[in-house]
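**Student:** Quick one: sequence plus predicted model below, questions after.
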Amino acid sequence: MSIIDEVIELKKARRAVILAHNYQRGEVQDIADYVGDSFGLSQKAVDCEAEVIVFCGVDFMAESAAILNPDKIVLNPAPEAGCPMARMITAADVKMLKNKYPGAEVVCYVNSSAEVKAESDVCCTSSNAVKVVNSLKGDEAIFVPDRNLAHYAQKFTSKRIHAWQGYCPTHHLITAGDVLVAKMEHPGAEVIVHPECRPEVVDMADGVFSTDGMIKYAKNTGKDLIIGTESGIIHRLMKENPGIRYYPLSPYAVCPNMKMNSLETVRDSLRYMKTRIVIPENIRTRAKKALDRMLEVGR
């Protein structure tokens, strides 16, 4: 029996659903029931009727699924797969910011720990960060932990944003020089980038999208695309929209943590029901309020 057949058999026996982020290895995306960005997968985690959720991503994603689904078993096949940006801020840091900027609501990018979410007023994703900030009642917002996403949101709001200085190392590797070289090497191709990229890269792009936004954009353009985000998304782009060519904006835009899942880790997770994510209830209920508010705002 092949590993894929084992996964299918185990998934049926466990009444499980497999969720995979757009940055996962191609073979992991191919065995998933749903592939998407953090917002779309958060919604799927809530809406699915499975008893077990196998979340193929990095640690904060599985945590978010566990926060939103206390009655379901949430498994992280690669618990060692962390998010460097999420680890750039702690709950104590958020408390410090709230003391520094009293009255400002805390907008927390989902790329953060459960403890940080619990200290926040509302979460956001890259696809709805602007909408979330503009939904706030006050004139000021504390935005954690991504300074680049905060800078992008600031362009589309009159509210004053106080940004924490975290960032995604993978996206931060992409430079303005990469954009210039890519445009020279692929004339006629459009450059689309993720808002986690540096501000100067965002300013040079033809479009700025979340990963699912990139998927949708690719379906409606007849032009070749230069992709400014983690390279794993190109597998899905080629699979769903094979009529155009895709070029990575940087050959170094690879998140090693996102690649820790494999067919073997997914199979073993289902076989041995590991590693289960359990969030302390006093943290989970507070973090859920921030995530629920994000889902209410929508994309």
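**Tutor:** Cool, got the structure.

**Student:** Could you use CA atoms for every contact and neighbour count after this?
**Tutor:** Will do.

**Student:** In terms of helices and strands, where is residue 142?
**Tutor:** Taking DSSP states H and E as the criterion, residue 142 maps to strand 140-144.

**Student:** Which SSE is immediately downstream of that strand?
**Tutor:** Downstream of strand 140-144 (by DSSP H and E), the next one is helix 147-154.

**Student:** Would you indicate which residues of the helix or strand following that next one are buried?
**Tutor:** Along the chain past helix 147-154, the next helix or strand (assigned with DSSP H and E) turns out to be strand 160-163. For strand 160-163, the neighbour count (16 or more other C-alpha atoms under 10 Å) marks 161, 162, 163 as buried.

**Student:** so what does strand 160-163 touch, helix or strand wise?
**Tutor:** Applying 3 or more C-alpha pairs under 8 Å, 6 or more residues apart in numbering; DSSP states H and E, we find strand 160-163 packed against strand 140-144, helix 147-154.

**Student:** which residues sit against the first one?
**Tutor:** Under the contact criterion C-alpha atoms under 8 Å, 6 or more residues apart in numbering, strand 140-144 has outside partners 89, 97-98, 101, 103-109, 133, 150, 159-166.

**Student:** for stretch 86-99, which positions count as buried?
**Tutor:** Quick answer for stretch 86-99 (16+ other C-alpha under 10 Å): 86, 88, 89, 90, 91, 93, 94, 97, 98.

**Student:** put this beside the first:
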Amino acid sequence: MNHILKPRLEAPSLDALYDRVSALIPPMEWGAFADDIAAIQRLKAEKNAVILAHNYQTPEIFHCVADVTGDSLALAREAQNVEADVIVMAGVEFMAETAKLLNPSKTVLIPDSNAGCSLADSITGRDVRLMRERYPGLPVITYVNTSADVKAESDICCTSGNAARIVKSLGVDRVIMIPDEFLARNIAKETGVDVVTWKGHCEVHERFTPEEIRHWRDAYPGLVVLAHPECPPEVVAEADFSGSTAGMSDYVATADGRRVLLVTECSMSDNLAIQHPKVEFVRPCNLCPHMKLITLPAIRRALETMTTEVTIDPAVADRARLSIERMLAA
């Protein structure tokens, strides 16, 4: 169930859009957003463009201009079905690259080319080649939070939502899983497969601690804790549930009347609070500085100027695309 994945085919009025987010955005703040939102809706029609937005985008983007929303896996799958000429990725650079890999004939824009990722920056294609030399014969499973160059050196990609299934699908006792050390360790525990890791971490999720989780439980009796598998294993061990952002979204859909703590980037709590007003969200707010570079003015500017366009060396793209297609087919 991908209930958070909602293609929006017609642009509602500004009043209707504000009704969606009025519980979180005061009227004065909405006034600062409305002009950009109206311009973006107009530009999408003029340029035959769609906006794909990750779950970590802020509510004015996620609920008011995005055509498709979801986690990395949902956006990768939906990118294959896009009929527009232009895709604007309201996310980070590796997500825009993935959209381009799956839609090579379309124009893919990233509103801010500085929107990177600590995981993607932690490893290069050369690093993967060296790991293959050190561990000959082991399959390389690469998290989607990587550059096209790294994907091109890999056997198959995974997301946090399908990592365990991808590992099991290979039917081997040992794999290389890069670059997120914590995700790899969590998946190794879940699957029983021996995993060779790389010391890459998400700068949002690595900051959570077990002590912090216990503090929130003491402060909010009955709290349900949902942790992203990019968190350290000792944090995941403190949670009631661990899963991708899509998995957490599905869990929240059944949690009416409960207190919930999402151990992940905090804009996701804002977006789900709008969809599930009966759920009380406790917010230990860790923000992704890269995701927050994507703003309404940046999206508007991208559509007005058709920048920054994502391009990938065809020799790299062909091999990187294969690793993603294997993931989607698995």
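**Tutor:** Now that the structure is in, tell me what you want to look at. All values reported here derive from a predicted model rather than from experimental measurement.

**Student:** Overlay the chains and give the TM-score.
**Tutor:** Comparison of the two superposed chains (TM-score structural alignment, normalised by the length of structure 1) gives a TM-score of 0.97, and 295 aligned residues with a C-alpha RMSD of 1.0 Å.

**Student:** re the thing from before, would you reformat the helices and strands packed on strand 160-163 of structure 1 as TSV and include mean neighbour count?
**Tutor:** Shown next, in TSV, are these (neighbours: other C-alpha atoms under 10 Å):
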stretch	mean neighbour count
strand 140-144	26
helix 147-154	23
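
**Student:** and these as TSV, adding distance to residue 79 of structure 1?
**Tutor:** Formatted as TSV, those follow (distance: least, C-alpha to C-alpha, whole Å):
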stretch	distance to residue 79 of structure 1
strand 140-144	23
helix 147-154	26
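
**Student:** what's the closest of those to residue 122 of structure 1?
**Tutor:** strand 140-144 (10.0 Å; C-alpha to C-alpha).

**Student:** Mean per-residue distance, the closest one versus structure 2.
**Tutor:** Superposed on structure 2, strand 140-144 of structure 1 shows a mean distance of 0.8 Å to its aligned residues (mean C-alpha distance after the TM-score superposition for structure 1).

**Student:** Give the aligned range of that strand in structure 2.
**Tutor:** Per TM-score structural alignment, the counterpart of strand 140-144 of structure 1 in structure 2 is residues 174-178.

**Student:** got a list of what residue 6 of structure 1 touches?
**Tutor:** Per C-alpha under 8 Å, 6+ apart, neighbours of residue 6 of structure 1: residue 267.

**Student:** Look up how far residue 12 of structure 1 lies from it.
**Tutor:** 10 Å (C-alpha to C-alpha, to the nearest Å).

**Student:** cool, and residue 65 of structure 1?
**Tutor:** In terms of C-alpha to C-alpha, residue 65 of structure 1 sits 20 Å off from residue 12 of structure 1.

**Student:** Tell me which of those two has more neighbours.
**Tutor:** More crowded of residue 65 of structure 1 and residue 12, by other C-alpha atoms under 10 Å: residue 65, with 25 against 12.

**Student:** May I ask which helix or strand encompasses the more buried one?
**Tutor:** Applying DSSP H and E, one finds residue 65 of structure 1 within helix 59-68.

**Student:** quick check: longest helix of structure 2.
**Tutor:** helix 27-47 (DSSP state H).

**Student:** how about the helices of the stretch 101-250 of structure 2, start to end?
**Tutor:** 125-134, 148-152, 163-169, 181-191, 210-219, 233-236, 245-252 (DSSP state H, counting those that start in this stretch).

**Student:** for these, which one sits closest to residue 60 of structure 2?
**Tutor:** That would be helix 245-252 among the helices of the stretch 101-250 of structure 2, by C-alpha to C-alpha, at 18.5 Å.

**Student:** between the buried residues of strand 160-163 of structure 1, which is nearest residue 287 of structure 1?
**Tutor:** residue 163 (19.9 Å).

**Student:** Looking for the alignment partner of the closest one in structure 2.
**Tutor:** That one, residue 163 of structure 1, aligns with residue 197 by TM-score structural alignment.

**Student:** from memory its match sits against residue 183, does it?
**Tutor:** No: counting by C-alpha atoms under 8 Å, residue 197 of structure 2 sits too far from residue 183 to count as a contact (9.2 Å).

**Student:** Enumerate every residue touching the match of residue 163 of structure 1.
**Tutor:** 176, 177, 178, 179, 180, 181, 184, 185.

**Student:** Repeat the analysis, applying 6 Å as the threshold.
**Tutor:** 177, 178, 181 (C-alpha atoms under 6 Å, 6 or more residues apart in numbering).

**Student:** tell me, stretch 35-55 of structure 1 lands on which residues of structure 2?
**Tutor:** Counting by TM-score structural alignment, stretch 35-55 of structure 1 corresponds to 69-89 in structure 2.

**Student:** mind checking the end-to-end distance for the matching stretch?
**Tutor:** So stretch 69-89 of structure 2: terminal residues 10 Å apart, C-alpha to C-alpha.

**Student:** Just give me the neighbour total for whatever residue of structure 2 lines up with residue 3 of structure 1.
**Tutor:** In structure 2, residue 3 of structure 1 lines up with residue 36, judged by TM-score structural alignment. The tally of other residues near residue 36 of structure 2 (other C-alpha under 10 Å) stands at 19.

**Student:** Same question for the one 5 residues further on.
**Tutor:** For residue 41 of structure 2, the number of neighbouring residues by other C-alpha under 10 Å comes to 21.

**Student:** tally of neighbours for residue 33 of structure 1?
**Tutor:** Neighbour number of residue 33 of structure 1 under other C-alpha under 10 Å is 12.

**Student:** pretty sure it contacts residue 18?
**Tutor:** Yes: applying C-alpha atoms under 6 Å, one finds residue 33 of structure 1 in contact with residue 18, separated by 5.3 Å.

**Student:** In stretch 216-231 of structure 1, which residues are buried?
**Tutor:** Buried-residue list, stretch 216-231 of structure 1, by 16+ other C-alpha under 10 Å: 218, 224, 225, 226, 227, 228, 229, 230, 231.

**Student:** Of those, which pair is most distant in space?
**Tutor:** Taking C-alpha to C-alpha, no two of the buried residues of stretch 216-231 of structure 1 sit farther apart than 224 and 230, at 17.5 Å.

**Student:** What distance do you get for the residue most central in space within structure 1 to residue 55 of structure 1?
**Tutor:** Nearest to the geometric centre of structure 1 sits residue 38, at 4.0 Å (C-alpha atoms, centre = their mean). The gap separating residue 38 of structure 1 from residue 55 of structure 1 is 11 Å, by C-alpha to C-alpha.

**Student:** One more: residue 162 of structure 1?
**Tutor:** 32 Å.

**Student:** which one in structure 1 is aligned with residue 312 of structure 2?
**Tutor:** Per TM-score structural alignment, the equivalent position to residue 312 of structure 2 in structure 1 is residue 279.
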